[in-house]
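Asker: The sequence isn't on hand, but the structure is:
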């Protein structure tokens, strides 16, 4: 009994020692540190990338988001007479699942466009003006364009059936290293559409030259400041922007980007990135060099012959090492000064971005300056002649608490390829109380022979904005963000299947 009692007494001590030994052994096993990732750019694409990275990596990632200006990028609002108005991307398509889900998740309310009158203007006359009676408007359009009016609403919907496949593919963890492969995964036709003009593609579908030169032209001029010579895929995105069920976010579409950043748990660095370099000391690492927003970039100083200033400037730069870098900003020569150095390959980014002037005026319009009578002023004037000084001229409603009023003193937005001189604005307006002019490099200049580009520039280095060469839109940027986040996650895990989720259940 004594011996047995001794064994029983020792058991708790032995169990305690064993537990302690295993705990110590597990504690001593080296664990992989959290991934450190830089996202350069705080627009809808960059903030969505940060959000998706956090969703994939969980607590195993540290994210720095570099943005020297406002969060939202080309999503921005402007204050006019105490109210905020959209100055950038204004509307969202009802089929945009990511934007719709974000708004729901973050508790952001929808607003819908006011019912407004519209005219198609060729510079001398209006080929169409709407009334307040839908049946009359359809009859007028039918007499001019025939069944093309009906079919023009159906064609984007047919392409959309292939487009929405991307949501299922990304849910299942599929990612693509280049834009062409992403489009091809949805349909061969989508890739073909990037290689032919909107005019040629619509002619194949049986649309008349008149429909293309007027109805299609008006949509492309308003949404992209370009003609139907742009490639057909982005042309169809522009036509989808004429959907009657478009919506926007109460308080401004930039609210989505702001909420994405907050929920990503990324650190916001108000710094401008000058260089991204492949680390020479640590394999598969990257160095990001940044500076305060108001400091000159070395390349600028050197270009002006200020060698001493250039050297002094670089000494004030800050460097940080990362496991991966996501470039969520355009990389064409006209749109960025970020240098990619110490890489084995030479990077070249062709093409350029289309400059757009946004002029926002609070005042009283002079109808005769727009070939209208005093009693027939339109809410929206869409241009079908690309040689005119403006692309569109439209009444605006505030992003919060819109009332769809028609007061004489209104807020108007003019899109134009060049800045409109003050003396010409005085021709358009009897009185101007407030005038703001904003210059954007708004979207790529689209053609049929451009290179779509790569998402993966090197293992661990990703270019989100490559997707813009297929089509520039909020939802396209978010799709690009999910794609590069998946690429980064697969690279970090060294597992091509990483990021896969159970298939979406189909409704019966």
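Answerer: The structure has been received and is ready for your questions. Just so we're clear, the structure is a prediction, and the values are computed from it rather than from any experiment.
Asker: Every contact and neighbour count from this point should use C-alpha atoms.
Answerer: Will do.
Asker: now residue 202: how far from residue 8?
Answerer: Using C-alpha to C-alpha, to the nearest Å, residue 202 is found at 88 Å from residue 8.
Asker: hmm, I was thinking of residue 424
Answerer: 99 Å.
Asker: same question, residue 127
Answerer: 100 Å.
Asker: can I assume residue 64 is in contact with residue 39?
Answerer: Yes: Residue 64 lies in contact with residue 39 (C-alpha atoms under 8 Å); the separation is 6.2 Å.
Asker: In terms of neighbours, single out the busier of those two.
Answerer: More neighbours surround residue 39 than the other of residue 64 and residue 39, with 26 against 20 (other C-alpha atoms under 10 Å).
Asker: Look at the more buried one and tell me its secondary structure.
Answerer: What DSSP: H, G, I helix; E, B strand; the rest coil gives for residue 39 is strand.
Asker: can you pull the contacts of it?
Answerer: Residue 39 makes contact with 46, 49, 50, 63, 64, 65, 66, 325, 326, 327, 328, according to C-alpha atoms under 8 Å, 6 or more residues apart in numbering.
Asker: Which ones among those residues map onto helices?
Answerer: With helices taken from DSSP state H, the overlap with the contacts of residue 39 comprises 46, 49, 50.
Asker: and the helix or strand containing residue 99, what other elements does it pack with?
Answerer: In this structure, residue 99 sits in helix 97-105 according to DSSP states H and E. Using 3 or more C-alpha pairs under 8 Å, 6 or more residues apart in numbering; DSSP states H and E as the contact test, the elements touching helix 97-105 are helix 254-264, helix 474-493.
Asker: what about it, distance to the chain center?
Answerer: Between the centre of helix 97-105 and the centre of its chain there are 15 Å (C-alpha atoms, centre = their mean, to the nearest Å).
Asker: Next: stretch 33-45.
Answerer: The chain centroid and the centroid of stretch 33-45 are separated by 16 Å under C-alpha atoms, centre = their mean.
Asker: which parts of it are buried?
Answerer: Within stretch 33-45, the residues that qualify as buried are 35, 36, 37, 38, 39, 40, 41, 42, 43, 44, 45, counting by 16 or more other C-alpha atoms under 10 Å.
Asker: do the same with stretch 107-123
Answerer: 108, 110, 111, 113, 117, 118, 119, 120, 121, 122, 123.
Asker: ok, so of the residues you listed, who is nearest residue 264?
Answerer: residue 108 (16.9 Å; C-alpha to C-alpha).
Asker: Against that first model, consider the following:
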């Protein structure tokens, strides 16, 4: 499954958090006329930016123009049918703490699906193209005690293989997500940003843009190389089609998609 592209997340946050400043400066230079905002694309990024721009504007109602090459809105947030089977054409999950996107789906009356316990697998397999390099026990029992026992032994197996690196990776992901959550604070406790760089520095995320994910995980988080090679690389390839040498910020967002509690689109 795919996470929402990082550029959409950054675009949405940047416009939402900078619009009051944009509106003020534009009205001053144009003699009080409403600003005209042009947005390219009407996918979840473009359409939600247009919505939140208007919602967060307290003094003006700007003219918003959305340019879309297709006849319908939604972009890659679509489902295609091939051979009678339905496939997600783009992002298929939403992080539960991506409040803007979650609230926007509520606004559109879109129904989310949270996998039931019977649909959630407790097994893990990593295929390197030739065979399974990691394969845990599989259980699909109606007996809860059986699933717990299998999960316990799988946990022991993964700890033996990766040590405390799994715990360190979880801590890194939680820290990154909490930094993103700062953007949801009210205007009373956060500034208005004039650039993406300023916005990232305020939340403590800018340092991730100057290094690769692999560099951050090896030098900063001190993860075991085996975990990066097997698990982290799988996650970044599934989400963004890239290796662990992806940008540190994009990679951190990608790793956030490895947790649970997601809502299906």
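Answerer: Now that the structure is in, tell me what you want to look at. Everything numeric in this text was worked out from a predicted model, so none of it was measured.
Asker: quick one: TM-score?
Answerer: Scored against TM-score structural alignment, normalised by the length of structure 2, the superposed chains reach a TM-score of 0.72; 217 aligned residues with a C-alpha RMSD of 2.5 Å.
Asker: Deepest-packed of the helices and strands packed on helix 97-105 of structure 1, please.
Answerer: Of all those, helix 474-493 has the most neighbours on average by mean count of other C-alpha atoms under 10 Å, namely a mean of 23.
Asker: Structure 2: matching residues for that helix?
Answerer: Aligning helix 474-493 of structure 1 against structure 2 (TM-score structural alignment) gives no matching residues.
Asker: before we move on, what about stretch 274-282 of structure 1?
Answerer: Under TM-score structural alignment, there's no match for stretch 274-282 of structure 1.
Asker: tell me which strands and helices the helix or strand following the helix holding residue 99 of structure 1 is in contact with?
Answerer: Next helix or strand after helix 97-105 of structure 1 toward the C-terminus (DSSP H and E): strand 110-111. In terms of contacts (3+ C-alpha pairs under 8 Å, 6+ apart), strand 110-111 of structure 1 is packed against strand 248-249.
Asker: Mind listing residues that contact the strand it packs on?
Answerer: Under C-alpha under 8 Å, 6+ apart, the answer for strand 248-249 of structure 1 is 90-92, 103, 108-113, 255-256, 399.
Asker: which residue ranges form the helices in structure 2?
Answerer: 6-29, 44-56, 99-107, 144-162, 165-181, 196-203, 213-215, 225-227, 233-240, 248-256.
Asker: was I right about residue 253 of structure 2 contacting residue 6?
Answerer: Yes: assessed by C-alpha under 8 Å, residue 253 of structure 2 is found in contact with residue 6 at 7.1 Å.
Asker: Looking at these two, which one has more neighbours?
Answerer: Taking neighbours as other C-alpha under 10 Å, residue 253 of structure 2 and residue 6 compare with residue 253 leading, 23 against 16.
Asker: which helix is the longest one in structure 1?
Answerer: Per DSSP H, structure 1 has its longest helix at helix 2-28.
Asker: any idea how far the residue in structure 2 sticking out farthest from the centre is from residue 25 of structure 2?
Answerer: Distance from the C-alpha centroid of structure 2 peaks at residue 31, with 39.6 Å (C-alpha atoms, centre = their mean). According to C-alpha to C-alpha, residue 31 of structure 2 stands 10 Å off from residue 25 of structure 2.
Asker: which one's the longest strand in structure 1?
Answerer: The strand that spans the most residues within structure 1, counting by DSSP state E, is strand 429-444.
Asker: by contact count, what packs against it?
Answerer: With contacts taken as 3+ C-alpha pairs under 8 Å, 6+ apart, strand 429-444 of structure 1 sits against strand 353-365.
Asker: C-terminal to the strand it packs on, what's the next element?
Answerer: Following strand 353-365 of structure 1 in sequence, per DSSP H and E, is strand 380-383.
Asker: looking at structure 2, where would I find the counterpart of that next one?
Answerer: So strand 380-383 of structure 1 sits over no part of structure 2, by TM-score structural alignment.
Asker: buried ones in that strand?
Answerer: Within strand 380-383 of structure 1, the residues that count as buried by 16+ other C-alpha under 10 Å are 380, 381, 382, 383.
Asker: Aligned counterpart of residue 135 of structure 2 in structure 1, please.
Answerer: Using TM-score structural alignment, the equivalent of residue 135 of structure 2 in structure 1 is residue 129.
Asker: Verify the stated contact: its match with residue 119.
Answerer: Yes: Residue 129 of structure 1 lies in contact with residue 119 (C-alpha under 8 Å); the separation is 4.2 Å.
Asker: burial of the nearest residue to residue 225 of structure 2 once chain neighbours are set aside, as a residue count?
Answerer: Counting by C-alpha to C-alpha, 6 or more residues apart in numbering, residue 225 of structure 2 lies nearest to residue 218, which is 7.3 Å off, once chain neighbours are set aside. Residue 218 of structure 2: 13 surrounding residues under other C-alpha under 10 Å.
Asker: cool, and the one 3 residues further on?
Answerer: Number of residues near residue 221 of structure 2 (other C-alpha under 10 Å) recorded here: 15.
Asker: That one corresponds to which position in structure 1?
Answerer: Going residue by residue (TM-score structural alignment), residue 221 of structure 2 aligns to residue 205.
Asker: equivalent range in structure 2 for stretch 233-247 of structure 1?
Answerer: Using TM-score structural alignment, stretch 233-247 of structure 1 pairs with 249-263 in structure 2.
Asker: So what touches the matching stretch?
Answerer: 3, 6, 93-96, 112-115, 173-174, 176-177, 205-206, 208-209, 212-213, 232, 235-236, 239-240, 244.
Asker: are any of those buried, and which?
Answerer: Here, 16+ other C-alpha under 10 Å leaves 3, 6, 93-95, 173, 176-177, 205-206, 208-209, 212-213, 232, 235-236, 239-240, 244 buried among those.
Asker: ok so, going back, which helix or strand lies directly C-terminal to the longest strand of structure 1?
Answerer: Heading C-terminal from strand 429-444 of structure 1 (DSSP H and E), you reach strand 456-458.
Asker: which residues in structure 2 does that next one align to?
Answerer: Strand 456-458 of structure 1 corresponds to no residues in structure 2, going by TM-score structural alignment.
Asker: Helix or strand next in line after that strand, which one?
Answerer: strand 461-463.
Asker: Against which helices or strands is that next one packed?
Answerer: Against strand 461-463 of structure 1 (3+ C-alpha pairs under 8 Å, 6+ apart) you get strand 324-327, strand 456-458, helix 474-493.
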